[in-house]
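> Let's see this in three dimensions:
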Amino acid sequence: MHLENFIDHTLLRPTATGKDIIQLCTEALNYNFYGVCINGCHLPLAKDLLKDSKVKLVSVVGFPLGSMSTKAKVNEAMVYMEQGAHELDMVLNVGWLRSGDYMAVQEEIRQVKEVVGNNVLKVILETCYLTDTEIITACKLAVNAKADFVKTSTGFGPRGASIEDVILMKKAAGNRIKIKASGGIKDAVTVQNYIDLGVARIGTSSGVAIVVNQN
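Next comes the predicted model:
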């Protein structure tokens, strides 16, 4: 299996420089990664570097905490779509979810999806902060709001993806929404394990090492 077809080659460190983004995009082109996942301020540079290629531009909204206003997330999404993003990964409002304010969570996702339109919206659950019941609820809200993916983690929480989380998300979402696993994924065996569970995308900063050592 060509693991590179599943990978969003990721660099979300706040200290990332233009030189770092150039390296990321060069690697994405050289290894045929599905996409690059970057902070919004780097979209114009990455768009120029990846023009005329098949590599998708993926950026993040409400990152990494998810606790800003809905209006702020919607406006951020609008700007990034205008700058050429193909896909957006937005952080769910964990505080609202844990408070039981489910309609606010769903409506926020719906409004961002409205901006994203026919492009892909992934909802980051940040599963490390959630109970099993909350993970299931979050998946259902994302489905109801017409998001395209649910995603495990930002990579900035106390832990990243886990097999247990993905199994739970798959059970909750079924085939109604896709799953992206991210956070702490560093080797080809782990990637393959997630793909075998039905994960459609992998977010990792270790993409080069993964594809080089996949055989």
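> CA only for contacts and neighbour counts going forward, please
Noted.
> And residue 194, how far from residue 170?
Between residue 194 and residue 170 the distance is 11 Å, computed by C-alpha to C-alpha, to the nearest Å.
> Helix, strand, or coil at the residue nearest in space to the middle of the chain?
The residue at the geometric middle of the chain, judged as the C-alpha nearest the mean C-alpha position with C-alpha atoms, centre = their mean, is residue 89 (4.2 Å). Taking DSSP: H, G, I helix; E, B strand; the rest coil as the rule, one finds residue 89 in the strand state.
> this one next, for a side-by-side:
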Amino acid sequence: MEAKEILTHVDHTLLTQTATWEEIRQILDDAMKYDTASACIPASYVKAAAEYVDGKLPICTVIGFPNGYSTMAAKVFETKDAIANGASEIDMVINIGHLKDGKYEEIEDEIRRIHETCNGRILKVIIENCLLTEEEKIKMCEIVTKAGAEYIKTSTGFSTEGATFADVKLMKTHVGKNVKVKAAGGISSFDDAEEFIRLGAERLGTSRLVKLMKNSPDKKPDIRKQKQ
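Below you'll find the model as predicted:
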């Protein structure tokens, strides 16, 4: 798979607490230049970003991020606000404590409510796999499918581990046919990105691939080789 094709699966991401408008604008410029699937940025920059790209790039933002334990009402409000400001995709974090407590109906209801608030826009549900057992991951595949979200997503990138090949394979096996998989967190090479796609991930959350492409525009770069 060519690097340019891999980049079409990427949500080019900057979600650090220190992100400035100048840095966000660079993310947007690079995302448009390399034809990524979207730019995923903090909600406070969505309005300015949507105006800046003027329809040339989908703007994605995060809800209940990164811990997921906001109330449902707060998450629904965040979603409404983000959409009003021009967001075209939403990545929400589940309440992981509720999953551990077995509050499956509450989690499903929250996802469904946020999905309804998205009003036809793409919703990706972050389940933070590194904090879950295999049984909990499978249960979340079931819940996300029943709730009607478009994607299930591995990670925030802000916890103890990011995406793994094993988790993407597991999720792809257990989600419904209408649910896609997004791998995020720690994707640092085109070789790994290609493997995630082969295993079934249709979106990749990362900023590193565009950076690698900018440094090596004529070939498929691999950060692991650069570190040797």
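> What value does the TM-score take for this pair?
Remark: TM-score between the superposed chains equals 0.96 [TM-score structural alignment, normalised by the length of structure 1]; 214 aligned residues with a C-alpha RMSD of 1.2 Å.
> hang on, the earlier thing: in contact with the residue nearest to the centre of structure 1, which residues?
58-61, 121-124 (C-alpha atoms under 8 Å, 6 or more residues apart in numbering).
> Output the residues you listed in CSV, with distance to residue 19 of structure 1, neighbour count and secondary structure appended to each entry.
Conversion of the contacts of residue 89 of structure 1 to CSV gives the following (distance: C-alpha to C-alpha, whole Å; neighbours: other C-alpha atoms under 10 Å; DSSP: H, G, I helix; E, B strand; the rest coil):
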residue, distance to residue 19 of structure 1, neighbour count, secondary structure
58, 18, 28, strand
59, 18, 27, strand
60, 20, 26, strand
61, 23, 27, strand
121, 28, 29, strand
122, 27, 27, strand
123, 29, 29, strand
124, 27, 31, strand
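> one step back: tell me the counterpart of the residue nearest to the centre of structure 1 in structure 2.
For residue 89 of structure 1, the aligned position in structure 2 is occupied by residue 91, per TM-score structural alignment.
> where's its match relative to residue 144 of structure 2, distance?
Per C-alpha to C-alpha, residue 91 of structure 2 is found 13 Å from residue 144 of structure 2.
> okay, and the common contacts of these two?
The contact sets of residue 91 of structure 2 and residue 144 overlap at residue 125 (C-alpha under 8 Å, 6+ apart).
> Now do the helices for structure 2: every range, in order, please.
If DSSP state H is used as the criterion, the helices of structure 2 fall at 3-7, 21-33, 46-53, 72-84, 96-100, 104-118, 134-147, 165-174, 190-199, 208-215, 223-227.
> okay, the ones you listed in JSON lines with distance to residue 181 of structure 2 and mean neighbour count next?
Output for these, formatted as JSON lines (distance: least, C-alpha to C-alpha, whole Å; neighbours: other C-alpha atoms under 10 Å):
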{"stretch": "helix 3-7", "distance to residue 181 of structure 2": "15", "mean neighbour count": "19"}
{"stretch": "helix 21-33", "distance to residue 181 of structure 2": "21", "mean neighbour count": "17"}
{"stretch": "helix 46-53", "distance to residue 181 of structure 2": "24", "mean neighbour count": "18"}
{"stretch": "helix 72-84", "distance to residue 181 of structure 2": "21", "mean neighbour count": "19"}
{"stretch": "helix 96-100", "distance to residue 181 of structure 2": "19", "mean neighbour count": "16"}
{"stretch": "helix 104-118", "distance to residue 181 of structure 2": "16", "mean neighbour count": "19"}
{"stretch": "helix 134-147", "distance to residue 181 of structure 2": "10", "mean neighbour count": "19"}
{"stretch": "helix 165-174", "distance to residue 181 of structure 2": "7", "mean neighbour count": "18"}
{"stretch": "helix 190-199", "distance to residue 181 of structure 2": "9", "mean neighbour count": "19"}
{"stretch": "helix 208-215", "distance to residue 181 of structure 2": "18", "mean neighbour count": "18"}
{"stretch": "helix 223-227", "distance to residue 181 of structure 2": "24", "mean neighbour count": "10"}
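> okay, those helices in CSV with distance to residue 15 of structure 2 next?
Converted to CSV, those look like this (distance: least, C-alpha to C-alpha, whole Å):
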stretch, distance to residue 15 of structure 2
helix 3-7, 19
helix 21-33, 9
helix 46-53, 12
helix 72-84, 15
helix 96-100, 20
helix 104-118, 21
helix 134-147, 24
helix 165-174, 22
helix 190-199, 20
helix 208-215, 13
helix 223-227, 21
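> Residue in structure 1 paired with residue 33 of structure 2?
When the two structures are superposed using TM-score structural alignment, residue 33 of structure 2 falls opposite residue 30 in structure 1.
> list the contacts for residue 62 of structure 2?
With contact set as C-alpha under 8 Å, 6+ apart, residue 62 of structure 2 has these partners: 40-43, 90-93.
> So what does it match up with in structure 1?
With TM-score structural alignment defining the correspondence, residue 62 of structure 2 maps onto residue 60 in structure 1.
> For the nearest residue to residue 6 of structure 1 once chain neighbours are set aside, give me its contacts.
Taking C-alpha to C-alpha, 6 or more residues apart in numbering, and ignoring the residues beside it in sequence, residue 6 of structure 1 has residue 201 as its nearest neighbour in space, at 4.7 Å. Going by C-alpha under 8 Å, 6+ apart, residue 201 of structure 1 touches 6-8, 179-181, 195.
> go with 10 Å
With contacts taken as C-alpha atoms under 10 Å, 6 or more residues apart in numbering, residue 201 of structure 1 has the following neighbours: 3-8, 34-35, 149, 151, 178-182, 191, 194-195.
> Just the ones in strands from those, please.
Secondary structure of these is defined by DSSP state E; positions in strands are 7-8, 35, 149, 151, 178-182.
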